[in-house]
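>>> Return a 3D structure for these sequence lines:
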Amino acid sequence: MSVSFLAQRAVKLLVTLASIVIFIQGAFVIVTHQVLTKTFLTHDPIRMQKHLDRSKKSFIILLITILTIVAPSGVRITTDNRSIPKNTMVKDLRTGGIISSMKQKSVLISNHQIYTDWVFLWWLAYTGDLAGNVYIMLKNSLAKIPIMGYGMRNYNFIFMNRKWSKDRINLANHLGNLDHNARGVGRLAGKHPSLDIASGKEVWSDNGAATKDHRQIRWPYTLIIFPEGTNLSANTREKSRVFSEKANLPIFNNLVLPRVTGLRFSLQELRNSCEVVYDTTIGYSGVKQNEYGQDIYQLSNIFLRGHSPDLVDIYIRAFNLKDIPLDDEEEFTKWLLDVWHEKDKLLDTFYAKGSFDLDPNTHQVTTGTCKIKSSEVAQFLILPLLSLAALVAKILRSFC
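Alright, predicted model coming up:
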């Protein structure tokens, strides 16, 4: 083996170890912040929520910090300016990142290719200063992970059993709370629902005006939903094909058939507060048509081996909630399948040309780097650097 090869391997190993140390120490800092918040601010729910939101923002800062060190990705965001105002996404010429002005209360739907799709979408919310207001639906088993599960429960993420009979009430209660806080008439405004003992459903009364608290009246949210419910893979594609043939539904080239019930229910529950539904389509460099991103960009490959996409393509368009047929299941199903058909055609173009290749007269393309502010990166590097300094000092003393 050459010296240069061994040096490259050594550097790669050091970077991997550094990312592990940064993640462990960063997670410890976040959870400690949450414990202190819930211990000392229980008497002040608004300040407590602001601190928990700050800890939520800290988590995506931690993840992007590690990605920036291990394997930075470029981003190319294409916005449909027929539904999204021009310059909603702009490049920060000073840092190379992206700054956005997305709506404060939104539902964001997307295709699902790799396990870190939600990381890039959460980062997208970060560009609009909404990282502390992101909500994600996750498998119930993830809530039981030591330490991490505790942290995610404090984020009020929605943990699902994937059985609608169980998930319906759980989802209704979470979304009811989200909706009422967003309108200034929820728990954070000092109001509380009654409980239907038989069903376990929280019943809200919308009587009364929003509380005029100078610290926060209405609470924003970005709810991220993957209607497919799972990553695209050989297994899920085949299951989707078989089901679609039996049910006489479309078979997509690049997508799994979306699930109607959960998305429709969520939009109905949030109809009084949601300003917009963002439809995003994600494509990754290095993945060819009929390949599977989840096989190429596995979690371990990304965070430990530095194998992440060089470029993440995100197409965004917007729908007004009043234009979506929520009250007619058949019409809503048709609407969602039409959205997925258009998304499938976009991905056909992406795999053929390497971009979405849309009309520049109606679409704006913004390129940058998936990164965060340097000042916010520092909060997760100080502790590891101090630890490293202490270790080096100890080693040097041992030689003295």
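>>> From now on I want contacts and neighbour counts done on CA atoms only, so please keep to that.
Fine.
>>> my read is residue 9 is in a helix, agree?
Yes - counting by DSSP: H, G, I helix; E, B strand; the rest coil, residue 9 falls inside a helix.
>>> gap between it and residue 273?
Separation of residue 9 from residue 273 (Cα to Cα, to the nearest Å): 52 Å.
>>> Could you do residue 14 as well?
Using Cα to Cα, which is the criterion applied here, residue 14 is 47 Å from residue 273.
>>> And residue 333, by the same measure?
Between residue 333 and residue 273 the computed distance is 22 Å (Cα to Cα).
>>> just to revisit the earlier point, who's more crowded, residue 9 and residue 273?
Set side by side, residue 9 and residue 273 show more neighbours around residue 273, with 19 against 12, by other Cα atoms under 10 Å.
>>> May I see the buried residues of the helix or strand containing residue 169?
Element membership for residue 169, per DSSP states H and E: helix 164-182. Residues of helix 164-182 classed as buried under the neighbour-count rule (16 or more other Cα atoms under 10 Å) are 167-168, 170-182.
>>> One more, so I can put them side by side:
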Amino acid sequence: MESCQPNGGLKHYPLTPLRFLRGLACLIVYLSTAFMCLVYFTPPFAVFLRLFSIHYSRKVSSYFFGMWLALWPFLFEKINKTKVIFSGEIVPEKERVLLIANHRTEVDWMYLWDLALRKGCINCIKYVLKSSLMKLPIFGWAFHVFEFISVERKWEVDESIMRKMLATFTDTSDPLWLAVFPEGTDFTEQKSINGQRFAVDNGLPVFKNVLLPKTRGFHACVEILRGSIDAVYDITIAYKNRCPTFTDNVFGVEPSEVHLHVRRISLDEIPSSESECHTWLLNTFKLKDQLLSDFISQGHFPNQGTEGELSTIRCLVNCITVIAMTLVFTYLTLFSSVWFKVYVAMSCAYLGFATAYNFRPVPVFGDFKSVSRKKSD
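Down below sits the predicted model:
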């Protein structure tokens, strides 16, 4: 049994016409709901309200973001019947955390939503992701509005961008789940071979199931957020029967099971210096490598079953609410006053401009929250 077979393996479910049509319908629903929610909610909440308070702008925007994002675990677990199995430690609800995870395939980051939803934090999850993803239609707009950190994967270019963005995440009253994939890219056999050669040449540990992690971005996150987050969650992800692609996820042909092993780490356990942090991260990925080897031989992680099932009723209510809002916005855009069409066009123009030039409004009179704090002092 293998945790991932990127280039082979049979699909768990056949791609039948019914499964194809169902997946296509889900994709249309998700794209249309994302588009309508973005164009209608961005101007009042992510632009106008942000002119007065970044905190309250994030709070309101993330509430609607969480409603939309919760549609995906509903698709995975309730519609596609993918088993998402958690193991390891049971982590508290609503902590501010930094997440590190291995990167088996292009959709690993989507299954972090299943854990975030169970912990009441799906609205505040953010990612460090490659800048090319910002060019995706609709989704790129969302990545920008919800303040994902885009990187070129060149530290001399990324350092100033990362530090500037991370500095805005230090307010402890803003919920935060910041996800980082230290390997920097998804796992393939060729990348693994290249990484093993590099490790041998440089006296580093040789891994079979993960790539060598990069330290600088992770160290910057720990350094800047150390006083404002509760913990680091170390998450190891494995799949049966094969690694899924995005289309596999949408049409429900893979994966049959997703396994997430969770380990909660205190900030005190992570060294402050970059060199010691590098050694700590290598040791952490050595543990991941062994966990994945054990998963391949045993078919499961230790201490599995730490999280329960999602509530079908809550998922349905959320789904119906999001679709109902989208239908209202669609009606207003297509069949109501021309001013709604103007509003949508202007919103699209703003989103395109803001994403392309990495623009976000700043409070014009100081943040209401900061001002009220000073008055109380």
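>>> in terms of contact, does residue 89 of the second structure touch residue 264 like I think?
Yes - Residue 89 of the second structure is within contact range of residue 264, at 6.8 Å (criterion: Cα atoms under 8 Å).
>>> ok so, going back, list the helices and strands the helix holding residue 169 of the first structure packs on?
With contacts defined as 3 or more Cα pairs under 8 Å, 6 or more residues apart in numbering; DSSP states H and E, helix 164-182 of the first structure has these neighbours: strand 158-160, strand 201-203, helix 260-269.
>>> which one of those is the most hemmed in?
Mean neighbour counts were compared across those using mean count of other Cα atoms under 10 Å; the top stretch is strand 158-160, at a mean of 20.
>>> I'd like to check what contacts it. Which residues are they?
If you take Cα atoms under 8 Å, 6 or more residues apart in numbering as the criterion, strand 158-160 of the first structure is touched by 135, 136, 137, 138, 139, 140, 142, 143, 167, 170, 171, 174.
>>> quick one: it aligns where in the second structure?
Alignment of strand 158-160 of the first structure against the second structure: residues 149-151, by TM-score structural alignment.
>>> Which parts of the stretch 51-200 of the first structure are helices?
Taking DSSP state H, counting those that start in this stretch to define them, one finds helices in the stretch 51-200 of the first structure at 117-126, 148-154, 164-182.
>>> right, and those - which one's nearest residue 40 of the first structure?
Judged by Cα to Cα, the one of the helices of the stretch 51-200 of the first structure that comes nearest to residue 40 of the first structure is helix 148-154, at 15.0 Å.
>>> If you count neighbours, what's buried in that closest one?
Buried, per 16+ other Cα under 10 Å, within helix 148-154 of the first structure: 148, 150, 151, 152, 154.
>>> Could you do stretch 114-130 of the first structure as well?
With burial defined by 16+ other Cα under 10 Å, the residues of stretch 114-130 of the first structure counted as buried are 114, 117-118, 120-130.
>>> do you know how far residue 161 of the second structure is from residue 188 of the second structure?
Per Cα to Cα, residue 161 of the second structure is found 28 Å from residue 188 of the second structure.
>>> and what of residue 141 of the second structure?
When Cα to Cα is the yardstick, residue 141 of the second structure and residue 188 of the second structure sit 29 Å from each other.
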